[in-house]
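S.K.: give the three-dimensional model of this entry:
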Amino acid sequence: MQLQLPEPGADAQAASHSLKQLIAGEIAAAGGWISFERYMELALYAPQVGYYSGGSAKLGKDGDFTTAPEISPLFGATLAHLATELISESESLANVFLEFGAGTGKLAVDILAELKARGRLPEKYFIVEISSQLRARQQETLGEFVALVEWLDALPETFSGVVVGNEVLDAMPVRLAVKSAQGWLERGVALDAAGSFRFEDRAAADLPVAQIPDADELPDGYLTELAPVAIGFMRTLARMVASGAGAAAILPDYGFPASEYYLHDRSAGTLMCHYRHHAHDDPFYWPGLQDITAHVDFTAMAIAAVEEGAEVMAYTSQGAFLLNAGIGELLLRTSPEASLQYLPQANAMQKLISPAEMGELFKVLVIGKNVEWPQRMLRHDRTHRL
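M.R.: Here you go, the predicted model:
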């Protein structure tokens, strides 16, 4: 079916064609087939032409999707409010922040603005960013705070302080697994007679289907995602967290525990593409010009973290997390009687916490070590579901 989406401009089309040629060349060199994980990696991160390494706007009204920091500064202010408490109550936590996948830099600005208002600016705010285009945009966005920020190319081996990664895990490449009468196959990418991308299933002895609960009971034709890249990242993150004096990593993202991720009814997987605020399921549509994501298997992430020595501090819905962390009190710093200022903030907060909006679809996983986690933050905790 032909997608009815806005047509990209000539320059964008040319960049996408360049990426298509790059991927097609890799498919040919690999004997006619590459894993979807490799396709997704190239589509998102190929130098100069991948979605995250190209120069186009990704977030906000001019981009392809909107994240929580773009909706309201209350999101970052609430994280800063919680972080200040964690640092005050946990002697092992340094007043240092580390953010990865910082996007436009909006979340960093909101966190730092709140910390400045509290007289609690950190010693350093690290940003891990592999995209030079996004790094340049972050430097521009950060303005007065840029001197506090240091950019890194990768996670450090050890760290003490507060770590934030908003919507990072969902953007990591995934493998596609499909159940057949012969067992589990890997769905990869090949070329058709016209040179267009198409899916093709092949046997793969290393497909990690053991993480799927009741994998043998799922019906033939069942399609899902496996995330070894994200699991590997979580292992690295957990080692960093566990090896320092004390750290807490806060990871908001959309997803489910394994028992809900691999439901019989979720037979088409969770892969989704975002282009100009339109969501669809065709990862071959203008490669490099659209985001490609998959929901997060939070059980797999938690297991990886624990196996590397970190602790699961909390797992809950974004709505419960933000309310427990004090977003309502922060909203009330603006008087409800000042309706022109209050109502837009209240409406934005509702998008963040409402079960009908982001409040339930998005979850927050927190891993850490040597941290005094506030008791109130365990209200409505769902760690037992992981």
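
S.K.: could you use CA atoms for every contact and neighbour count after this?
M.R.: Noted.

S.K.: tell me where the stretch 51-200 of the chain has strands.
M.R.: For the stretch 51-200 of the chain, the strands defined by DSSP state E, counting those that start in this stretch occupy 96-100, 124-128, 149-152, 161-164, 175-180, 183-191, 197-203.

S.K.: tell me which of those strands is the most buried.
M.R.: By mean neighbour count, with neighbours taken as mean count of other C-alpha atoms under 10 Å, strand 161-164 ranks first of the strands of the stretch 51-200 of the chain at a mean of 26.

S.K.: how about residues contacting it?
M.R.: For strand 161-164, the external contacting residues (C-alpha atoms under 8 Å, 6 or more residues apart in numbering) are 83, 87, 93-100, 246-251.

S.K.: if we can go back for a sec, dump the strands of the stretch 51-200 of the chain to TSV, plus distance to Glu37.
M.R.: Compiled in TSV, these are given as follows (distance: least, C-alpha to C-alpha, whole Å):
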stretch	distance to Glu37
strand 96-100	21
strand 124-128	22
strand 149-152	25
strand 161-164	25
strand 175-180	5
strand 183-191	8
strand 197-203	12
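
S.K.: so what secondary structure elements neighbour the helix or strand that contains Phe321?
M.R.: Assigned by DSSP states H and E, Phe321 belongs to helix 318-325. Applying 3 or more C-alpha pairs under 8 Å, 6 or more residues apart in numbering; DSSP states H and E, one finds that helix 318-325 makes contact with helix 73-89, helix 339-353, helix 358-361, strand 362-369.

S.K.: next, the structure of the following sequence, for comparison with the previous one:
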Amino acid sequence: MHRSSPPSASRPPLPPADPDALAHSERLSAHLRTLIRQNDDWLPFDQWMEQALYAPGLGYYAAGSAKLSPASSGPQVTAGDFITAPELSPFFGRTLAREAARVLTACDSLHVLEFGAGTGRLAEDVLTELHHMGMPVRYSILEVSADLRQRQQARLAPWQDQVEWLDALPDAFSGCVLANEVLDAMPVKIVGWIADSEDLSTPAQPVEYGIALDDDDRFIWQARPAQATLATRIEQRLLPYPGYRTEINLQAEAWIGQMGRWLQRGAALLIDYGFPQHEYYHPQRATGTLMCHYRHHAHPDPLLLPGLQDITAHVDFTAMADAALRAGLDVSGYTSQGRFLMNAGLPELLSELDPRETALYAQAVGPVQKLLGEAEMGELFKVLALSRGLPASLQGFARGDRRHTL
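M.R.: Model prediction:
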């Protein structure tokens, strides 16, 4: 029996889309309606999110709309939908390169593998810094977006002898893995608890939310009882508060499980926004963390403008660490982005700047403050290190390691 969810929050005002973009969105919407009808008139949200982001030729990451904004666009930027740490400052990639160099030295490798390389800015900065350090690495990129892959190839043309693009996961890999804002874009299950309003003595039931169609063919939320395996996850992680709705990222857990099969020696540095499980599923976070990004407007409605907006969810880092341990990997560190960058060598890089050149100094340091600030990216973003066969500890977690909170 279907259970309808509570009505969504009022839809936010967003910048208008041009006619071509709206036509593209309608083509994806037609595709989604077909899938809903073919799937017993209900599509689990993770399948909706998968198609909205990655459907060939239609999804947000599979089509050609601008996604990431260049840092040079300034505070009034309108191009793209969001900006990432590598786009803010080259010091992010340069510092990450220093930690990658320690990993490569420890595992006797010169191979870096990046997932979801965006515009290629992080790869460019990492390659540049490693070159200055005398490390001629082989740099592999696995990118699901054809549009972003083309942008990466153009940007990294000067490094073409060192860079390759992969179409699938490697069978075996030794070296350093980089994944900046990758886990948050993996499709999530939307789950929660629903109580029978007519019988208050009946315990709340675990449910999974999906997308259905109303009588006018509009997309609507709808809940169904969670299947047994998912219901067990819900019962293990969420307190049974009626009306509580949140996310479980089974695809990210499976991705880390796969890493346990192909990472032979080395470490993966996973950078993303999120919390340990006891904070993620807190009673006060009763509507979850799902967020959409369209032209630098953040809002919580993933049913708007399919194919034109990014859809993300925060990362449950406890679940990621547990998945790593089940896969035979070591959890080598967990801390805030700000603390990681300070440990890994950012102060030394900043010391190369001349503060007497006030304009250039301010231009360089301003974005760094966003990377480090507790009220900015420094605390919201975390770094999780997973490893195998790594004899040395990682400098990025030398102080402020928070593994005890997972």
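
S.K.: can you lay out the helices and strands packed on helix 318-325 of the first structure as JSON lines showing distance to Ser53 of the first structure and mean neighbour count?
M.R.: As requested, these are arranged in JSON lines below (distance: least, C-alpha to C-alpha, whole Å; neighbours: other C-alpha atoms under 10 Å):
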{"stretch": "helix 73-89", "distance to Ser53 of the first structure": "25", "mean neighbour count": "21"}
{"stretch": "helix 339-353", "distance to Ser53 of the first structure": "28", "mean neighbour count": "17"}
{"stretch": "helix 358-361", "distance to Ser53 of the first structure": "27", "mean neighbour count": "20"}
{"stretch": "strand 362-369", "distance to Ser53 of the first structure": "25", "mean neighbour count": "24"}
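
S.K.: Serialize the ones you listed to TSV and add fields for distance to Gly63 of the first structure.
M.R.: Rendered in TSV, the data for these read as follows (distance: least, C-alpha to C-alpha, whole Å):
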stretch	distance to Gly63 of the first structure
helix 73-89	18
helix 339-353	19
helix 358-361	19
strand 362-369	20
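
S.K.: which bit of the first structure covers stretch 154-161 of the second structure?
M.R.: On the first structure, the counterpart of stretch 154-161 of the second structure by TM-score structural alignment is residues 140-147.

S.K.: how about that stretch: buried residues?
M.R.: Of the residues in stretch 140-147 of the first structure, those buried under the neighbour-count criterion (16 or more other C-alpha atoms under 10 Å) are Thr141, Leu142, Phe145.

S.K.: end-to-end on that stretch?
M.R.: 12 Å (C-alpha to C-alpha, to the nearest Å).

S.K.: all helices of the second structure, in order?
M.R.: 19-38, 45-54, 85-88, 90-106, 121-132, 146-155, 228-237, 250-262, 277-280, 317-326, 337-344, 346-350, 358-372, 377-380 (DSSP state H).

S.K.: which one of the ones you listed lies closest to Arg218 of the second structure?
M.R.: Go through the helices of the second structure one by one with C-alpha to C-alpha and the one that ends up closest to Arg218 of the second structure is helix 19-38, at 8.9 Å.

S.K.: what about the closest one, distance to the chain center?
M.R.: 24 Å (C-alpha atoms, centre = their mean, to the nearest Å).

S.K.: cool, stretch 271-288 of the second structure as well?
M.R.: Averaging C-alpha coordinates over stretch 271-288 of the second structure and over its chain gives two centres that are 15 Å apart (C-alpha atoms, centre = their mean).

S.K.: ok, stretch 112-123 of the second structure next?
M.R.: When distances are taken as C-alpha atoms, centre = their mean, stretch 112-123 of the second structure is centred 13 Å away from the chain's centroid.

S.K.: so who does the equivalent of Leu322 of the first structure over in the second structure touch?
M.R.: With TM-score structural alignment defining the correspondence, Leu322 of the first structure maps onto Leu341 in the second structure. Under the criterion of C-alpha under 8 Å, 6+ apart, the contact list for Leu341 of the second structure reads Phe92, Thr95, Leu96, Leu372, Gly396.

S.K.: then Ser72 of the first structure?
M.R.: Each residue near Ser72 of the first structure by C-alpha under 8 Å, 6+ apart is listed here: Gln345, Ala348, Met349.

S.K.: try 7 Å this time
M.R.: Neighbouring residues of Ser72 of the first structure by C-alpha atoms under 7 Å, 6 or more residues apart in numbering: Ala348, Met349.

S.K.: which one in the second structure is aligned with it?
M.R.: In the second structure, the residue equivalent to Ser72 of the first structure is Ser89, according to TM-score structural alignment.

S.K.: equivalent analysis for Tyr45 of the first structure, please.
M.R.: Alignment note (TM-score structural alignment): Tyr45 of the first structure maps to Tyr54 of the second structure.

S.K.: thought its match was touching Tyr60?
M.R.: Yes - shown here, Tyr54 of the second structure and Tyr60 form a contact pair, counting by C-alpha atoms under 7 Å, at 6.3 Å.

S.K.: those two: which is more packed in?
M.R.: With neighbours defined as other C-alpha atoms under 10 Å, Tyr54 of the second structure and Tyr60 compare such that Tyr60 has more, 27 against 19.

S.K.: isn't that one right next to Thr312, touching?
M.R.: No - distance between Tyr60 of the second structure and Thr312: 11.9 Å, which falls outside the contact criterion (C-alpha under 7 Å).

S.K.: number of nearby residues for the closest residue in space to Met49 of the second structure that isn't next to it in sequence?
M.R.: Closest residue to Met49 of the second structure in three dimensions, ignoring its sequence neighbours and counting by C-alpha to C-alpha, 6 or more residues apart in numbering: Pro187, at 5.5 Å. Residues near Pro187 of the second structure, counting by other C-alpha under 10 Å, number 26.
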